[in-house]
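Visitor: Sequence and predicted model, in that order:
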Amino acid sequence: MIKQLARALLVGAALAVASLAGAQDWPDRPLKLVVPYTAGGQFDVVARMVAERMQRTLGQPVVVENKPGGATLLGADYVAKSKPDGYTLFYAGANAFAIAPHLFAKVPFQRGDFETISLVSELPMGLVVSGQLPVRTLEEFVAYAKANPGKVNFGTSGSGGAQHLLCELVKDRAGIDMVHVGYKGTSQVLQDLLPGRVSAACDGLLAYAPHAKAGAVRILAVSSAKRLPALPDVPTFAEKGLPDATVASWGGIMVPAGVPAPVRARLVEAVTAAASAPEVQQRIASDAAVPRTTTPEEFDAVIRADHEKWGDVIRKLGLAGSK
């Protein structure tokens, strides 16, 4: 018995030493950062900035790989099933961890399949309408939709995500009838929004801001608690009498559960350094988002709070388990 115990302790110690040695050599090859959205959208742009800065800290390239689809569940599932060696990272948002567990009858992974690294930004969203639509304010949009029931549609980058739920909230609270059209990503939404094939969109605002300046689209309201410095003339939903639409998504980096503690610690250091760089924070703010870094524990708390908040929204809308 004593010999068996001693042997088990020796094996455990050997494994710990091997793990530590491997962690000291890490990284010795490029890392992969999986983004569950198409290229060019707000998540993708910020992820690429952070990936480039992480390379400076880690000494290895961090390659962004886009895996859109399934309200971000496809990308999340891919990472959940990846080897927990610190070489595969996930640029996570609220959709996979705070929304999907309530909205979908079955999700192919568990929250426990992931460990947090750090938040990068909070992502307020907005209601954007085509310049072809004869409205300039949220009040005019609501009046137009009520006068044309069932004829107004809205596009989002996927069914069941935060963007979709924001428009459903507006639809419910304003008492209007709109038809949802799901797309793979923001660029596809814009392709139909600009010529007016879809009337409106709920989304992060990075890709829409240049078109708003050109008059091709109009941003009617934002979902943040306060007006965004990058869009000072755009009112909040709360200002317009829709306080329930004060919601936000977020972007942050996670890894498959089981990554060795020393490797996870180095990732925390690299991500927070990258996301805290002045040029990155300035770019995030200029893109109508809010820069924010956290400890893993703080990130965990954000997920728990948003899981409860979005669950309440989904239940009130009668959408629980509807997908």
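Guide: Arrived safely.
Visitor: Could you use CA atoms for every contact and neighbour count after this?
Guide: Noted.
Visitor: what ranges do the helices span in the chain?
Guide: Remark: helices assigned in the chain by DSSP state H are 2-25, 42-58, 73-80, 94, 100-103, 138-147, 162-174, 186-193, 209-213, 261-276, 278-286, 296-316.
Visitor: what helices or strands is the fifth one leaning on?
Guide: It refers to helix 100-103. helix 296-316 (3 or more Cα pairs under 8 Å, 6 or more residues apart in numbering; DSSP states H and E).
Visitor: so what's L242 up against?
Guide: By Cα atoms under 8 Å, 6 or more residues apart in numbering, the contact set of L242 is V170, R173, A174.
Visitor: this is the other structure I want to compare:
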Amino acid sequence: MKRLRSTVPCLLAVAALSLIAAAPQARANEPSNWPDRLIKLVVPFPAGSVTDRIGRVLAQRLETNLKQPVVVENRPGAGATIGSDYVAKSRPDGYTVLLGANASHAVNVAFMKLPYDPVSSFEPISLVAAVPSVLMVNPGVAARNVNELLALAKASSGKLTYTSAGIGTTGHLGMEMLASMAGVQLLHVPAKGPAQALQDVMAGHVDMLIESIALSAPVVKDGRLRGLAITAQQRSPALPELPTLSEAGLPGYELLLWFALYAPAGTPQDIVAKLHAETARIFADPAVRDPLVRDGVTVVAGTPRELADFQRSEIDKFGTLIRKLNLDLKQ
């Protein structure tokens, strides 16, 4: 299979320097009167999700730095398109912004008719963070590592099952990419959200899943599920004992959840610049960055141009993957 990789590792090298450089400039070139009232940060996922957690950290610090209220407004549904469409159609004045993700700005475009254009309907502000996922199995599955799991899959002729948070989610695409790279067949049993997916594997109704490390780490650490590998190119401090899938026998495998800050298209560039500078300043603070890193989150806080380029590469990557695997995501 053609090697499909994101550009996050490249961005990290640039971001490490830009985080330091951006902080002293956070007050430079400020708009003369923005903000002078409440700002809404729309999260197109439910409260309690990884996106929601990062959004609330960002909102709290923006409120302190900008000296205006910043409230998180959860608008989940339809694969994150409801909240994203709301922001796309909002007034481009800097008072409504979006914390988007893979689903809303890269994956959905490959199989959905969206009510917005994920590129032209938004002003990119910053790629905020990326989060790896974990390949996990029920403890009753006779596989203690990736090689044993793949051998079991090859011997079972498509009888091994996996679940995901739903059709077209990162967990679904990640398992299909794994199956394609390994040359095995797996049966997809989609769940209604990540909580049900985890519960179905813990209960033994389904054999395995790939889910974000933020949700996976607690159930791996307490033994309810067996972690086999993570989906990033580097090991995670949240589960340092787990190898990457590349180390475990699938070279080049990488799957990351990512979160990015957007404003409606037409938002003045001085406001975009200030929001980016404040975002970089916030995530350069060890008090913000270090707890996220311990939980497996890779902080990026890249520039608007880096986000625009990265998003286009992700649209191409997921589009190619879906076409190559001939996935039917309209179920």
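Guide: Structure received. What you see is a predicted model; the values in this text were computed from it and never measured.
Visitor: TM-score for this pair?
Guide: Scored against TM-score structural alignment, normalised by the length of structure 1, the superposed chains reach a TM-score of 0.84; 300 aligned residues with a Cα RMSD of 2.3 Å.
Visitor: before we move on, back to that, now that we have the contacts of L242 of structure 1, which of them are buried?
Guide: V170, A174 (16 or more other Cα atoms under 10 Å).
Visitor: ok, how many other residues are close to the aligned partner of F259 of structure 2 in structure 1?
Guide: Mapped onto structure 1 by TM-score structural alignment, F259 of structure 2 lines up with G251. When neighbours are counted by other Cα atoms under 10 Å, G251 of structure 1 registers 23.
Visitor: thought G251 of structure 1 was touching F43?
Guide: Yes - using Cα atoms under 8 Å as the test, G251 of structure 1 is close enough to F43 to be in contact (6.9 Å).
Visitor: Can you check which residues contact both of the two?
Guide: With Cα under 8 Å, 6+ apart, G251 of structure 1 and F43 have common neighbours Y91.
Visitor: hmm, back to that, now the match of F259 of structure 2. Nearest residue, chain neighbours left out?
Guide: G93 (4.8 Å; Cα to Cα, 6 or more residues apart in numbering).
Visitor: residue in structure 2 matching that neighbour?
Guide: Using TM-score structural alignment, G93 of structure 1 sits opposite A101 in structure 2.
Visitor: Residue in structure 2 paired with D44 of structure 1?
Guide: Match for D44 of structure 1 (TM-score structural alignment): D52.
Visitor: who touches S246 of structure 2 in this structure?
Guide: Q233, G252, Y253, E254.
Visitor: with the residues you listed in mind, which one is nearest to C10 of structure 2?
Guide: Nearest to C10 of structure 2 out of these is Q233 (Cα to Cα; 11.7 Å).
Visitor: Check the gap between the closest one and P35 of structure 2 for me.
Guide: Separation of Q233 of structure 2 from P35 of structure 2 (Cα to Cα, to the nearest Å) stands at 39 Å.
Visitor: Same check on G171 of structure 2?
Guide: 38 Å.
Visitor: More neighbours: the two, which one.
Guide: Each of G171 of structure 2 and P35 has its neighbours counted (other Cα under 10 Å); G171 has more, 28 against 17.
Visitor: That one: what's it in contact with?
Guide: So G171 of structure 2 contacts T163, S164, A165, L209, I210, E211 (Cα under 8 Å, 6+ apart).
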